[in-house]
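Enquirer: The amino acid sequence is not available; the structure is as follows:
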């Protein structure tokens, strides 16, 4: 789409055209500051009766500055000569050397003039453009915020509706469309808190949640201004603000049935029958309107979970679902880890910002007892004997029944283990599979092992049907109880 600003009325030709993407504000013709750094393309529509063969038309692009006292003299910007004939002529593009031509920021009327081959001068309607290359405050450092206080305490917030309101000092080149980005800085770190249009009252609000999240110490409230053309000021000056607020008391959670200390415990996973119950201490400093969010295991861990809905029994009791438990048994943890972290965060009820984090409770989940896993089954094994003659060419069914914490985000495999025909140890994996929701509902997984795979093993000795399951996306495999069968002809 092409866009032009206001045009004059008594003109012979349509106005020149500047692509709409060059305008920061098409309504008043303000160009982006970045556009002024290189030649600006201007399209000239084909004019009536262009020059025939042997003749020429001359197109001149020009502008005039508009000031409080009126429109100044037009100044030539670019010129192009067209030798006839010109048939089916497309739009002509001329380029304004803005960086060289612009002596002063301001509003300009841009038009073009055609000196035709019959010595007639045609003038176009104009478009109004605004060139603005200077940042707010020009090139000076903006003055520091007007601060409501230079020390922030809990009583300050209680007396001021939990907000710290700073005021942008008045500045001479303030204009509608200016934007402010405001920051909260320490000696080593700067955090952008927000970016908003400069308010009419020039007030900028830091919330208690934002300030509390940064902790205690010496801080600086700073800002940067942007005008609608895209120019940006320097970072403002600032004054030190001392934040001294008593820390919240957020002691570690308790895990039902776990044994240990206040910060570490061990839980026998065989005691988990309906998820793991997490208890937030009754003396935790949580205020009205805030949200408690439980973090179960490291956020990057497979099957970790955050829980912000308490159990119906109590607002301080949270339940970890069964499907999020088994992935965190001790053998499944990353190398060197012996427990998972369990903690809670306090969130602002409106913005959902994290205001504070509790101490961490380290929980070690024991592995499922080997005797609690089911045994692999084979439909053609009878009395621990597998007769090859009874197995059809298509193979035999191998299956496993329900195991603890069975879910559809787990993988299993089946394999044959024994002595090969050459008398050497042989292992044949014939099935690897992601458990489906239907199999969970059926409490069983079926597979088929081909007769040809069984025939790879030596007759007259034991053959083992083995299986494994992984609860943490193939990070660690737990063994099902194997089925032993003597292989016969």
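Expert: Yep, it's here. Note that the structure is a prediction, hence the values are computed from the model and not measured.
Enquirer: From here on, just use CA atoms for contacts and neighbour counts.
Expert: Will do.
Enquirer: Which strand runs longest in the protein?
Expert: strand 56-67 (DSSP state E).
Enquirer: packing partners for that one?
Expert: Using 3 or more C-alpha pairs under 8 Å, 6 or more residues apart in numbering; DSSP states H and E, the elements in contact with strand 56-67 are strand 75-83, strand 106-115.
Enquirer: those strands in the stretch 151-300 of the chain, which residues are they?
Expert: 151-152, 163-167, 179-185, 190-197, 203-207, 217-226, 240-243, 254-255, 259-260, 264-267, 276-279, 290-296 (DSSP state E, counting those that start in this stretch).
Enquirer: Number of residues surrounding residue 438?
Expert: Residues within reach of residue 438, counting by other C-alpha atoms under 10 Å, total 11.
Enquirer: what helix or strand does it sit in?
Expert: helix 437-442 (DSSP states H and E).
Enquirer: Which residue is the nearest non-sequential neighbour of residue 74?
Expert: Nearest non-adjacent residue to residue 74, counting by C-alpha to C-alpha, 6 or more residues apart in numbering: residue 64, 4.3 Å away.
Enquirer: mind listing what the one you found touches?
Expert: Under the criterion of C-alpha atoms under 8 Å, 6 or more residues apart in numbering, the neighbours of residue 64 are 71, 72, 73, 74, 75, 108, 109, 110.
Enquirer: pretty sure residue 430 is touching residue 417, no?
Expert: No - assessed by C-alpha atoms under 8 Å, residue 430 is found out of contact with residue 417, at 10.9 Å.
Enquirer: These two: which is more packed in?
Expert: Taking other C-alpha under 10 Å, residue 430 and residue 417 do not tie; residue 417 has more neighbours (20 against 14).
Enquirer: Any idea how many residues pack against the residue lying closest to that one once chain neighbours are set aside?
Expert: Leaving aside its sequence neighbours, residue 417 sits nearest to residue 427 (C-alpha to C-alpha, 6+ apart; 4.5 Å). Residue 427 has 16 neighbours, counted by other C-alpha under 10 Å.
Enquirer: okay, now the one to match up with it:
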């Protein structure tokens, strides 16, 4: 019977192993985590130059889209007619084990001067509020290879986003701080309740503030009492008396939300 031309001879197997071993040694194995490949190249939008502590957070506008990463070229890749495989592993930060979520064949020749291989990670892999850890493997035809330095992606779906709860607002008039917001108070203050929005870190043009009120039950209007540019001066928002009168007698809670431009 004629032997298949795809059969790997012992000599070829030794050559494959030698190539893989040279690749592993060239990348280094001194890291405690055993990683022998560099980090994947993430899109610019996951980096926050103004606050590097947020690096890895997906902007709100990008949380519903696929994530495209770049896999740097590797040494001693498959030759023409051969094939390497790129495997993406993913897990929640609290999980013990990685799960393989994507395998992408990469036909040879694969040279260390090639451009990054673009890999698309479907959005459903990170649709929940969580911090995820991922890494990639490059594996040759014998199933041998190495994995990359792990990286994190955080999907923050619960406000206040990015762990950046702003300072509480304050009432502009001392009488409001010290007593009840009665009809007499509103009559004496132009039928408005004035609140002051505190300063916050790294304001940018286009930032928006939304102010909400509610009592023991949510505000029947279910919409902000104010939505507008945060760069007002003074930073005072007037809550109309007509909205306050919709709230039943009892506690009055005033909150606000900052919506930063570009997130």
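Expert: Perfect, I can see it now. What you see is a predicted model, and the numbers here were worked out from it, not measured in a lab.
Enquirer: now what about the TM-score between them?
Expert: For this chain pair, the superposition-based TM-score is 0.54 by TM-score structural alignment, normalised by the length of structure 2; 186 aligned residues with a C-alpha RMSD of 4.5 Å.
Enquirer: picking that back up, want to throw the strands of the stretch 151-300 of structure 1 into TSV with distance to residue 95 of structure 1 and mean neighbour count?
Expert: Listed next are those as TSV, based on distance: least, C-alpha to C-alpha, whole Å; neighbours: other C-alpha atoms under 10 Å:
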stretch	distance to residue 95 of structure 1	mean neighbour count
strand 151-152	56	18
strand 163-167	43	18
strand 179-185	31	20
strand 190-197	33	14
strand 203-207	42	16
strand 217-226	27	21
strand 240-243	50	17
strand 254-255	72	24
strand 259-260	78	14
strand 264-267	72	19
strand 276-279	69	20
strand 290-296	59	21
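Enquirer: Turn the ones you listed into JSON lines, including distance to residue 397 of structure 1.
Expert: Formatted as JSON lines, those follow (distance: least, C-alpha to C-alpha, whole Å):
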{"stretch": "strand 151-152", "distance to residue 397 of structure 1": "72"}
{"stretch": "strand 163-167", "distance to residue 397 of structure 1": "69"}
{"stretch": "strand 179-185", "distance to residue 397 of structure 1": "66"}
{"stretch": "strand 190-197", "distance to residue 397 of structure 1": "62"}
{"stretch": "strand 203-207", "distance to residue 397 of structure 1": "65"}
{"stretch": "strand 217-226", "distance to residue 397 of structure 1": "68"}
{"stretch": "strand 240-243", "distance to residue 397 of structure 1": "70"}
{"stretch": "strand 254-255", "distance to residue 397 of structure 1": "42"}
{"stretch": "strand 259-260", "distance to residue 397 of structure 1": "43"}
{"stretch": "strand 264-267", "distance to residue 397 of structure 1": "37"}
{"stretch": "strand 276-279", "distance to residue 397 of structure 1": "36"}
{"stretch": "strand 290-296", "distance to residue 397 of structure 1": "39"}
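Enquirer: Figure out which of these is closest to residue 14 of structure 1.
Expert: Residue 14 of structure 1 lies closest to strand 217-226 among the strands of the stretch 151-300 of structure 1, at 34.2 Å (C-alpha to C-alpha).
Enquirer: For that closest one, enumerate the helices and strands it packs against.
Expert: For strand 217-226 of structure 1, the packing partners by 3+ C-alpha pairs under 8 Å, 6+ apart come out as strand 179-185, strand 240-243.
Enquirer: Kindly provide the distance from the residue most central in space within structure 2 to residue 116 of structure 2.
Expert: Centroid-nearest residue in structure 2, with C-alpha atoms, centre = their mean: residue 58, separated by 2.1 Å. Separation of residue 58 of structure 2 from residue 116 of structure 2 (C-alpha to C-alpha, to the nearest Å): 21 Å.
Enquirer: repeat for residue 64 of structure 2
Expert: From residue 64 of structure 2 across to residue 116 of structure 2, the span is 24 Å (C-alpha to C-alpha).
Enquirer: ditto for residue 243 of structure 2
Expert: Distance, residue 243 of structure 2 to residue 116 of structure 2, by C-alpha to C-alpha: 56 Å.
Enquirer: Enumerate every residue touching the aligned residue in structure 1 for residue 115 of structure 2.
Expert: Using TM-score structural alignment, the partner of residue 115 of structure 2 in structure 1 is residue 90. Residue 90 of structure 1 sits next to 45, 46 when contact means C-alpha under 8 Å, 6+ apart.
Enquirer: and if we set it to 10 Å?
Expert: Listed by C-alpha atoms under 10 Å, 6 or more residues apart in numbering, the contact partners of residue 90 of structure 1 are 43, 44, 45, 46.
Enquirer: One more: residue 80 of structure 1?
Expert: By C-alpha under 10 Å, 6+ apart, the residues touching residue 80 of structure 1 are 57, 58, 59, 60, 61, 92, 93, 94, 114.
Enquirer: buried subset of these?
Expert: Among the contacts of residue 80 of structure 1, those classed as buried by 16 or more other C-alpha atoms under 10 Å are 57, 58, 59, 60, 61, 93, 94, 114.
Enquirer: Could you tell me how many residues sit around residue 26 of structure 2?
Expert: Count around residue 26 of structure 2 with other C-alpha under 10 Å applied: 12.
Enquirer: Next, the buried residues of the helix or strand where it lies.
Expert: Using DSSP H and E, residue 26 of structure 2 sits within helix 10-27. For helix 10-27 of structure 2, the buried set under the neighbour-count rule, 16+ other C-alpha under 10 Å, comprises 16, 17, 19, 20, 23, 24, 27.
Enquirer: so the fourth one sits right up against residue 144, yeah?
Expert: This points to residue 20 of structure 2. Yes - between residue 20 of structure 2 and residue 144 there is a contact at 7.1 Å, judged by C-alpha atoms under 10 Å.
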